[in-house]
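Undergrad: Need a 3D model of the sequence below.
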Amino acid sequence: MTNTHSTSPLDGYDMARTLLADFPEHTPRSPGAASALQGIRVVDFTHYIAGPFATCIMGDMGADVVKIEFPGKGDDFRQYPPVNAETGGGAPFLWCNRNKRSIAIDLKSPQGKAMTLDLIAKADVVVENFSTGVMEKLGLDYETCRKLNPEVIFCSVSAYGREGAYKDRLGFDPVAQAESGFVSMNGYPDRDGVRALSPVMDISTAMMACNAILGALVYKGRTGKGQFVEVPLFHNAVLMTGYAPLQHLFTGREPRRPGNTSPDTCPSGVFHASDRPFFINCGSTAIFQRLLTQVLDLPEMAADPAYATNKDRLEKRDEIFASLQAQFSKQPWNHWKERMREIGVPNGEIRSVGEAIRSPEARECDIVTRIPHPGTGWIPNVALPIKYRDTPLVDPVAAPRIGQDTAAVLTDWLGYDGPAIERSRREGAFGPG
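TA: Model (predicted):
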């Protein structure tokens, strides 16, 4: 497919040409292969990241995900840059809304609300991440949906929980990083903690929400019963601090920001070859011994009882790092990379995002491919890391424009014909105009 409508957020940058040069076309799945969530219908009221990425995962698994959007406006995340007018949204929106169909309905109109309830009556799953109380004001809350469809699974992705003293608080990823303690753990000890640029709390909340929904679907398969499921962003953010809370409770001490080193194992951190930086992680004494004796040729250091245990090495981190760095600086990265791989020392070069997605490891797994798009010719796609042998993920379809599938969904799910759709339009179900 050639790109006849090339546009770019950066002068001189041709996305389609870059994709053709650097990334393969997506390889279609085997014809006729089943999908894990084939036949599952999802009504998706989500926006931004935590909700949409959860339903994107379900769409990749084969569910029919119908994204309900307000006419004309749609998901606010469509406006996150870089925005390409021909794709109907920015790159961040495309990233977490593939394999969905968009239907534009005015939820505040009687006709739009009735139509939405008809869709919910046909659904297996409803997912929403509005502020607390919005679904109730729209008349689309769980109790209403349950009466209409007792078997429905209703997943609510909240900020601080749908009940309690903080149910009214808004939740965004960087705030969750700050309040969970996550920011306090990252960075260097001589300055403020640092947030992760990647929306790690939104992404992990999405994964947790999808897991919760899949568990509820298994239960429904056994019992025929639906249920309410909730995943709060803040609760998940605390989980993302890992085992630090238990370490604190066992010792009474707060984690100290270690920069690129590890507070738990040594040596673990960044070193510099003669040409570029890289990371190693000696998670055991055996790995440390292999590094010294078979990679760096430091047998005297390996035999020194002062470095015999991980506890000893943590106490002498600075001198260990200095000795190792003196050796590493003598040769280029490729020299050390091959030796460490052969000997079994975990390591990796420090890459930019662009380097990572073009790396041999990424190409081996087809992590990034190009998929067709009617407006731009091609767009990039970053695949999920799930490899089903018998039910492969469905082929990626680019995120939809606002309401582009309204007629198709109403026909497929509700049996509407052309006159019925036109009548609904006149009655204001799809907004003014």
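
Undergrad: going forward, measure contacts and count neighbours with C-alpha atoms only.
TA: OK.

Undergrad: Helix, strand, or coil at Pro396?
TA: coil (DSSP: H, G, I helix; E, B strand; the rest coil).

Undergrad: Please, where are all the strands along the stretch 51-200 of the chain?
TA: Taking DSSP state E, counting those that start in this stretch to define them, one finds strands in the stretch 51-200 of the chain at 64-69, 83-84, 89-90, 101-104, 125-128, 153-158.

Undergrad: got a markdown table for those strands, with mean neighbour count and distance to Asp312 too?
TA: Written out in a markdown table, the entries for these read as follows (neighbours: other C-alpha atoms under 10 Å; distance: least, C-alpha to C-alpha, whole Å):
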| stretch | mean neighbour count | distance to Asp312 |
| --- | --- | --- |
| strand 64-69 | 24 | 54 |
| strand 83-84 | 18 | 52 |
| strand 89-90 | 22 | 51 |
| strand 101-104 | 25 | 57 |
| strand 125-128 | 25 | 51 |
| strand 153-158 | 26 | 45 |
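
Undergrad: Turn those into CSV, columns for distance to Gly139.
TA: Listed next are the strands of the stretch 51-200 of the chain as CSV, based on distance: least, C-alpha to C-alpha, whole Å:
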stretch, distance to Gly139
strand 64-69, 15
strand 83-84, 33
strand 89-90, 29
strand 101-104, 18
strand 125-128, 13
strand 153-158, 14
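
Undergrad: out of these, which comes closest to Gln404?
TA: For these, proximity to Gln404 was assessed by C-alpha to C-alpha; strand 101-104 is nearest, at 5.9 Å.

Undergrad: ok now that closest one, how far from the chain's centre?
TA: Relative to the centre of its chain, strand 101-104 is centred 22 Å away, using C-alpha atoms, centre = their mean, to the nearest Å.

Undergrad: Then stretch 42-55?
TA: For stretch 42-55, the distance to the chain centre is 11 Å (C-alpha atoms, centre = their mean).

Undergrad: Look up how far Ile105 lies from Thr46.
TA: 14 Å (C-alpha to C-alpha, to the nearest Å).

Undergrad: any residues in contact with both of those two?
TA: Residues touching both Thr46 and Ile105 (C-alpha atoms under 8 Å, 6 or more residues apart in numbering) are Ile68.

Undergrad: coming back round to it: for the strands of the stretch 51-200 of the chain, which one sits closest to Arg351?
TA: That would be strand 89-90 among the strands of the stretch 51-200 of the chain, by C-alpha to C-alpha, at 24.6 Å.

Undergrad: here's the other one to compare against:
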Amino acid sequence: MSEIPRATHAAAPGLPALGQHEPPLKGVRVLDLSRVLAAPFCAMMLADLGAEVTKVEHPKGGDQTRHWGTAIHGGERTYYLAINRSKQSIAIDFSKPEGAALIKELARESDILVENYMLGTLERYGLGYEALKAENPRLIYCSVSGYGRTGPSAARPGYDSVIQAESGLMSITGEPDGEASKAGVPICDITAGMYATQAILAAFVRRLRNGHGEAIDIALFDCTLANHVSVAANALLLKTPPGRYGNSHADIIPQGLYHAEDGPLMFHVGSDAQFARFSADVLGLPELAHDPRFIDNDGRRANREALDEIMSGRFCTRSRHEWLPLFRAAGVPAGLVQNVLEALTSEEATAREMVCEIDHPTAGRINLVGSPLKFQEGSLAPPMAPPLLGEHTDRVLAGRIGLDAETIAQLRAAHVIY
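TA: This is a model prediction of the structure:
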């Protein structure tokens, strides 16, 4: 049973017209051959946009994140639930020839494939870009890895924390006199997933014009270098390694965390006009805006310690809830330092519908973070529960590639599927 009967399905050359309020990727099929975070995050964004995303997992254990984080009622774990909403799960062992044949069939009638295996892994099973391009020339094949598919580190595994170190991100994060520090979330993974989504959508638009697929190569290392923006420009143009500024800013002064009488608040002054309002209407010290040391941003940057001493002495004289209305009235951005649960349950998060309630088959009704994408004319797909391992195997194999119940049972008995 090494051969699976070849199905006749193929990715449609076009897509039906959308209704005004339908999700923009309705009718687009995504084959998600990815695990852990960056690439699954990309596939989840595509699902939010309306694509039909089929997540392929190994029958033994599935995605590693099914075993990370804390288990909630029903056994599913928080890490997996965070990045796999609105997908279908099929469990296929493609190290077996029958399993690889199933993946080829699914790729033949998919529009997009997302993967993050080690260099050469999928090629060994006949599932690399060139092999699947021969099956489906319109396929958009996106590979996400630590260091890309070319270069001296292409064969290395890539993990967010190590990328944060090697990319220079840790060197600019933390207090000036403290140790280098990583970010509190896996920001390299998250932004790589965003860049991957952007590249896929661009390739999809290109395919609408010329009918051809594409191979996309996204590296966490590359994406994190791109994230340095002005810090990278300072390093390259000034030939000086940037330092750490803690909660302050390398270039824009004043910005930072300051302690009021009852706790910390964070604010950002972005222009000389804002500084004048900040000095007069917030601090009640209008003379600061005319002080030669602070009259423009260059002066404030050169004299940041002197300005910091003045502001620190002033802020400790009132509570945060006395200071914040003054910031608001002056049009200077400021806010309280909240913990994550406070932020997720805040009035702002509620108004923006950033937490969604989802019915889960084993956990019951659960709350998860929703998509930040908002459309006026279109819509997102309604959020669905992250799937159980192999929850949709039979449905997909029967509905997408036409396997009958007997063939599916034989594949399950041979441990090709779960």
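
Undergrad: Give me the TM-score for this pair.
TA: Remark: TM-score between the superposed chains equals 0.92 [TM-score structural alignment, normalised by the length of structure 2]; 400 aligned residues with a C-alpha RMSD of 1.6 Å.

Undergrad: which of the residues in stretch 221-229 of structure 2 are buried?
TA: Neighbour counts over stretch 221-229 of structure 2 (16 or more other C-alpha atoms under 10 Å) mark 221-225, 227-228 as buried.

Undergrad: residue boundaries of the strands in the stretch 301-433 of structure 1?
TA: 347-349, 368-373, 377-382.

Undergrad: The last one - contacts with which helices or strands?
TA: Going back to what we said before, that points to strand 377-382 of structure 1. helix 15-22, strand 368-373 (3 or more C-alpha pairs under 8 Å, 6 or more residues apart in numbering; DSSP states H and E).

Undergrad: Mean distance between the last one and structure 2 after superposition?
TA: Mean deviation of strand 368-373 of structure 1 relative to structure 2 after superposition (mean C-alpha distance after the TM-score superposition for structure 1): 1.7 Å.

Undergrad: which residues of structure 1 does stretch 136-151 of structure 2 align to?
TA: Aligned using TM-score structural alignment, stretch 136-151 of structure 2 spans residues 149-164 in structure 1.

Undergrad: Let me fix that, I meant to ask about stretch 99-110 of structure 2.
TA: Using TM-score structural alignment, the partner range for stretch 99-110 of structure 2 is residues 112-123.

Undergrad: which parts of that stretch are buried?
TA: Those would be 112-113, 115-123, for stretch 112-123 of structure 1 by 16+ other C-alpha under 10 Å.

Undergrad: In this model Gly259 seems to touch Met185 of structure 1, though I could be wrong.
TA: No. In this structure Met185 of structure 1 lies outside contact range of Gly259 using C-alpha atoms under 8 Å: 9.1 Å.

Undergrad: So those two - more neighbours on which side?
TA: Counted by other C-alpha atoms under 10 Å, Met185 of structure 1 and Gly259 do not tie: Met185 has more neighbours, with 21 against 17.

Undergrad: what about the longest helix along structure 2, how far off from structure 1?
TA: Identified as the longest helix of structure 2 according to DSSP state H is helix 187-210. With mean C-alpha distance after the TM-score superposition for structure 1, helix 187-210 of structure 2 departs from structure 1 by a mean of 0.4 Å once superposed.

Undergrad: quick one, what contacts the counterpart of Asp296 of structure 2 in structure 1?
TA: Counting by TM-score structural alignment, Asp296 of structure 2 lines up with Thr309 in structure 1. Residues in contact with Thr309 of structure 1 (C-alpha under 8 Å, 6+ apart) are Thr285.

Undergrad: Could you rerun that using 10 Å?
TA: Neighbouring residues of Thr309 of structure 1 by C-alpha atoms under 10 Å, 6 or more residues apart in numbering: 265-266, 284-285, 288.

Undergrad: out of these, who has the most neighbours?
TA: Cys266 (27 neighbours).

Undergrad: and Met266 of structure 2, what element?
TA: strand 263-268 (DSSP states H and E).

Undergrad: What span of structure 1 is that strand aligned with?
TA: Using TM-score structural alignment, strand 263-268 of structure 2 pairs with 276-281 in structure 1.

Undergrad: Report the buried residues of the matching stretch.
TA: Those would be 277-281, for stretch 276-281 of structure 1 by 16+ other C-alpha under 10 Å.

Undergrad: End to end on stretch 247-266 of structure 2, go ahead and measure it.
TA: 9 Å.

Undergrad: let me fix that: stretch 119-126 of structure 2
TA: 13 Å.

Undergrad: same check, this time on stretch 37-45 of structure 1
TA: Counting by C-alpha to C-alpha, the terminal residues of stretch 37-45 of structure 1 are separated by 19 Å.

Undergrad: circling back: what's the average distance for the strand holding Met266 of structure 2 when superposed on structure 1?
TA: Comparison of strand 263-268 of structure 2 with structure 1 after fitting gives an average deviation of 0.9 Å (mean C-alpha distance after the TM-score superposition for structure 1).

Undergrad: tell me what that strand is packed against?
TA: Under the contact criterion of 3 or more C-alpha pairs under 10 Å, 6 or more residues apart in numbering; DSSP states H and E, strand 263-268 of structure 2 touches strand 255-260, helix 320-330, strand 334-336.

Undergrad: mind redoing it with 7 Å?
TA: strand 255-260, strand 334-336 (3 or more C-alpha pairs under 7 Å, 6 or more residues apart in numbering; DSSP states H and E).

Undergrad: out of those, which comes closest to Lys374 of structure 2?
TA: strand 334-336 (23.7 Å).

Undergrad: Check the spacing between the counterpart of Glu57 of structure 2 in structure 1 and Gly181 of structure 1 real quick.
TA: Matched to structure 1 by TM-score structural alignment, Glu57 of structure 2 sits across from Glu69. Note on Glu69 of structure 1: its distance to Gly181 of structure 1, by C-alpha to C-alpha, is 34 Å.
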